[in-house]
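K.L.:
Here is a sequence together with a model predicted from it:
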Amino acid sequence: MSEERSGAATPRIRPVRQPKASPETLKRLKSHLGVLSTVALKHLDQSLPWYRGLRPEERAALGLVAQKGIASFVSWYERPTSPQWVLTDVFGAAPTELTRSISLQKALQLIRTIVEVVESQVPDLAPESEQVQLREAVLRYSREVAFAAADVYARAAESRGAWDSRLEALVVDAVLRGESPDALRSRVAAVGWKSQTGIHVMVGTAPEVATAGFVGDLRRAGLRHAQDCLVGIQGDRLILMLGGVEGAEAGFARLSEYFGAGPVVYGPQASSLKEAADSAHAAFAGIAAARAWPLAPRPVSSEDLWPERVMNGDAAARAALVRHIYTPLLRAGNGLVETLSSYLALGHSLEGTARELFVHANTVRYRLKRVCDVAGWDPLIPREAFVLQTALVVGRLDGADSL
């Protein structure tokens, strides 16, 4: 059944044809190009305070855009073309200067000001019979230029965002490689990094689809828990560098939701950019050994993975166990190492340890509490007792008991 018979005819959209300009009007427009450009630039200077505040080279670039816009309007009025033509003719060489000098809002103010100038000159440019037609053409052309300007800014923002992401990834890579502080300082300044303390590095698996939008979302989430945030993706690894962290553990738990499947490890706090490389190396070492602790929390501290890292051949974890646990216990004296060793060897039995050492059970309890105070790990908690036992092993193997 035809549309006419069914009574549900779909209206057809016919293209609007612009009436052809008369040769006299076109001739007058072309002869007034210089006047229109001069009046437009003068009006910009008078009506837009921010335009007067630009540097001379910036004003020259924007003035060129204005002159091109007026000249292109005359050509377009003679032979209307597609909006893409406006992009190449008006903004062909201008996007970089335009987007660096002014915001999109100011660019639209500039376009509106030029349109007002051209409209004010319509009585001098066309006979009365063509003035309405010319004004409508000016409005249509200004609309296309406005859309073209928005497209220019969108492309520039997309390009700038891609460049910022690449620069951000280079900074993260420089931190991982432990570049010199001077070189690193200049790199982080380029991405707006300000924090000098409270730096942490988180490492985990990147999600299957890690788009630019995902990176932006993760960066914004990171900035809710830290003063600075950098994101880097290296193959299937997602690296998050945070500075000026507040409420670390709670923030890490929320940020770990952005990582892919598998463990997420965060390194110890670094007090400077130079030490950030150590935090990153600890986090990567933790990722490599995390599969040995299937019940590890997510995220998990690289320090909680010291035993697994030692068994995986990590010399830094071995040294950390000796430095932070075994040596302090040895220097504290009062039989702490002997009591801890017996307690662990006898199956965590307080009474058995007391009989072995010929002391009261309360003495064993006191010494174990002292172990927790000195080393920071509680032997009454099975996982922490495993960390302490590993520290005893590597300390003895390294001959640290001779200190």
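P.N.:
That came through fine.

K.L.:
Only C-alpha atoms from now on, for both contacts and neighbour counts.
P.N.:
OK.

K.L.:
Show me the longest helix that occurs in the chain.
P.N.:
Secondary structure of the chain per DSSP state H: the longest helix is helix 128-176.

K.L.:
What are the buried residues along the helix or strand following it?
P.N.:
Next helix or strand after helix 128-176 toward the C-terminus (DSSP states H and E): helix 181-190. Residues of helix 181-190 classed as buried under the neighbour-count rule (16 or more other CA atoms under 10 Å) are 184-185, 187-188.

K.L.:
do the same with stretch 236-251
P.N.:
Result for stretch 236-251 [16+ other CA under 10 Å]: buried residues 237-245, 248, 251.

K.L.:
same question, stretch 57-75
P.N.:
58-59, 61-74.

K.L.:
residue boundaries of the strands in this protein?
P.N.:
Assigned by DSSP state E, the strands in the chain fall at 200-205, 228-234, 237-243, 265-266, 300-301.

K.L.:
And the ones you listed: which comes nearest Glu158?
P.N.:
Closest approach to Glu158 among the strands of the chain is made by strand 228-234 (17.4 Å; CA to CA).

K.L.:
dump the residue contacts of Ala226.
P.N.:
Residues counted as contacts of Ala226 (CA atoms under 8 Å, 6 or more residues apart in numbering) are 242-246.

K.L.:
And the most centrally placed residue in the chain, how far from Gln227?
P.N.:
With distances taken as CA atoms, centre = their mean, the residue of the chain nearest its centroid is Arg219 (4.2 Å). Distance, Arg219 to Gln227, using CA to CA, to the nearest Å: 11 Å.

K.L.:
what's the closest of the buried residues of stretch 57-75 to Ala137?
P.N.:
Relative to Ala137, and with distances defined as CA to CA, the nearest of the buried residues of stretch 57-75 is Phe73, at 8.8 Å.

K.L.:
ok, structure two:
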Amino acid sequence: MANAPAGDIPQDKAETLAWLRKISGDLATVTTKRLEERLPWYAEMPPARRSSVGLVAQAGITSFIQWYEDPTSTPWIAADIFAAAPRELLRSVSLQQTLQLIRVTVEVTEERVAGRGGHVHEAILEYSRDVAFTAADVYARAAEARGLWDARLEALVVDSILTGETDDELPSRIAALGWHGHGEVSVLVGTTPPMFDIDQVRRTARKLGVDVLVGVQGARLVLVIGRAQDPAADAEPAEGQPFLDIALVLEPCFGAGHLVLGPTVPALVDASLSARAALAGFAVASGWRHAPRPVEADDLLPERALAGDPLARTTLVERIYRPLLAHSADLVATLWSYLDNGRSLEATARELFVHPNTVRYRLKRVSEIIGWDATGPREALILQTALILGSIGAAEGVRRRPTRRNGQILSTSHKQ
């Protein structure tokens, strides 16, 4: 009987329709009361949102009466229920809660129409099924749209970090992505695999206890990695595993080729510094024949400096040349001689007129001060590049020193 054409309504159905329209207001009132009793999340909602949920329930009852009169209107009537809800309601009420709302509404309606015949009960069950499917479709579409928006926003954030063009809106954009990192950050740059699985990257990151922002730029894959910490926690955050170990675990997510890890920075807003180093290292990684995978960007300082990276040149001078020069000129002279003599202790000792043990001691002090060991071939290259750049900078400083006479600057000397 529920499937009879709308233009030919049986007498008993017409009576049922009239009765349903008469009690629709009472149904909405009882449903709202039942929601408060049965669903704790509904009772805890702000008044405005409770009112919105109540409108959805009332729209469902009204739409059922219309559907009962004309079952062919199922598609548009069921969808119209959720059109009554404001957009923010879909973000605050989950699909599970929506199904609970439908269940309570159906229960109240079944109780009131229990004596009106089996055809009304069957109609309620059929209609509630259609509404449940419609609800799933509404939430699926919202999730898909939100996923596309998040992907675009994430790409925008990563691009801002890579270019260093950050603004005051960057923190809010990062928060909108659900970023949980509140500690150190590092940027990992490699190639994009032919079949890139972004979900695998996020699953691996969760297991490692880190958060990631993913940026795919053609053949280049960029991961911004941050230690995931709870900002509300009172305890001091525990120091996590080194970023190089994290990069080793994430390495299978990248395609073939070099994989470069930028230096660690204190927070996400400083990630552009790590990104610059990682990108510069990725561009010149082929200059190191036996570069490990992953390799730290600071291990590629000589190649980056030769390629004209000003950050690499500054890093080499500030972290190697100037600390050694400030500590002792003898250490700089010993390191120069040792590297110029092919890392030979005896030849260095003869040139400096000291004992080989003195050379050993000074090289040990060099390693203690700057953290690089001159006896290794790769680190020797890094140290020699730093000495060259530091000496060039010192010479340029002398050439540009202003000439003074009677306390006045007359000109700038450029003697060769």
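P.N.:
That came through fine. On a predicted model such as this, the values are computed, not experimentally measured, just so you know.

K.L.:
After superposing, what score do the chains get?
P.N.:
Superposed pair, TM-score by TM-score structural alignment, normalised by the length of structure 1: 0.84. Supporting alignment: 379 aligned residues with a CA RMSD of 2.7 Å.

K.L.:
follow-up on the earlier one: make a markdown table from the strands of structure 1 and add distance to Gly347 of structure 1 to it.
P.N.:
Formatted as a markdown table, the strands of structure 1 follow (distance: least, CA to CA, whole Å):
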| stretch | distance to Gly347 of structure 1 |
| --- | --- |
| strand 200-205 | 35 |
| strand 228-234 | 44 |
| strand 237-243 | 40 |
| strand 265-266 | 30 |
| strand 300-301 | 27 |
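
K.L.:
how about these, which one is nearest Arg331 of structure 1?
P.N.:
strand 300-301 (26.4 Å).

K.L.:
hang on, isn't Arg116 of structure 2 packed against Thr16?
P.N.:
Yes: Arg116 of structure 2 lies in contact with Thr16 (CA atoms under 8 Å); the separation is 7.4 Å.

K.L.:
These two: who's more crowded?
P.N.:
The neighbour count for Arg116 of structure 2 versus Thr16, taken as other CA atoms under 10 Å, is higher for Thr16 (19 against 15).

K.L.:
Mind telling me what that one corresponds to in structure 1?
P.N.:
Aligned counterpart of Thr16 of structure 2 in structure 1: Thr25 (TM-score structural alignment).

K.L.:
Then Ala151 of structure 2?
P.N.:
Match for Ala151 of structure 2 (TM-score structural alignment): Ser165.

K.L.:
Now do the contacts for the residue in structure 1 sticking out farthest from the centre.
P.N.:
Residue farthest from the centre of structure 1, counting by CA atoms, centre = their mean, is Phe358 at 60.8 Å. Shown in contact with Phe358 of structure 1 (CA under 8 Å, 6+ apart): no residues.

K.L.:
Quick check: which of the strands of structure 1 is nearest to His32 of structure 1?
P.N.:
strand 228-234 (53.9 Å).

K.L.:
one step back: I'd like the contacts of Ala226 of structure 1 written out as CSV, with distance to Thr38 of structure 1 added.
P.N.:
CSV is the format used below for the contacts of Ala226 of structure 1 (distance: CA to CA, whole Å):
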residue, distance to Thr38 of structure 1
Leu242, 53
Gly243, 52
Gly244, 53
Val245, 55
Glu246, 57
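
K.L.:
which one of the residues you listed is nearest Arg370 of structure 1?
P.N.:
Out of the contacts of Ala226 of structure 1, the member with the shortest distance to Arg370 of structure 1 (by CA to CA) is Glu246, at 29.7 Å.

K.L.:
Would you agree the closest one is in contact with His225?
P.N.:
Yes: judged on CA under 8 Å, Glu246 of structure 1 makes contact with His225 at a distance of 6.0 Å.

K.L.:
Name the residues that touch stretch 44-61 of structure 1?
P.N.:
By CA under 8 Å, 6+ apart, stretch 44-61 of structure 1 touches 94, 97-98, 101, 110, 113-114.

K.L.:
Buried subset of those, written for PyMOL?
P.N.:
One line in PyMOL is enough to select the buried members of those, burial here meaning 16+ other CA under 10 Å:
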select buried, resi 94+97+98+101+110+113+114
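
K.L.:
Okay, and which of the contacts of stretch 44-61 of structure 1 map to helices?
P.N.:
97-98, 101, 110, 113-114.

K.L.:
burial of the counterpart of Arg112 of structure 2 in structure 1, as a residue count?
P.N.:
The alignment partner of Arg112 of structure 2 in structure 1, by TM-score structural alignment, is Gln121. Per other CA under 10 Å, the neighbour tally for Gln121 of structure 1 reads 15.

K.L.:
Neighbours of the residue lying closest to Leu99 of structure 2 once chain neighbours are set aside, how many?
P.N.:
By the measure of CA to CA, 6 or more residues apart in numbering, the closest residue to Leu99 of structure 2 outside its immediate chain neighbours is Ala132, 6.6 Å from it. Using other CA under 10 Å as the criterion, Ala132 of structure 2 is surrounded by 17 other residues.

K.L.:
Would you mind measuring from the aligned residue in structure 1 for Ala132 of structure 2 to Ala107 of structure 1?
P.N.:
With TM-score structural alignment as the criterion, Ala132 of structure 2 lines up with Ala146 in structure 1. Per CA to CA, Ala146 of structure 1 is found 8 Å from Ala107 of structure 1.

K.L.:
Next: Glu384 of structure 1.
P.N.:
63 Å.

K.L.:
Looking at the two, which is more packed in?
P.N.:
Ala107 (19 against 16).

K.L.:
Need the counterpart of that one in structure 2.
P.N.:
Looks like Ala107 of structure 1 aligns to Thr98 there (TM-score structural alignment).
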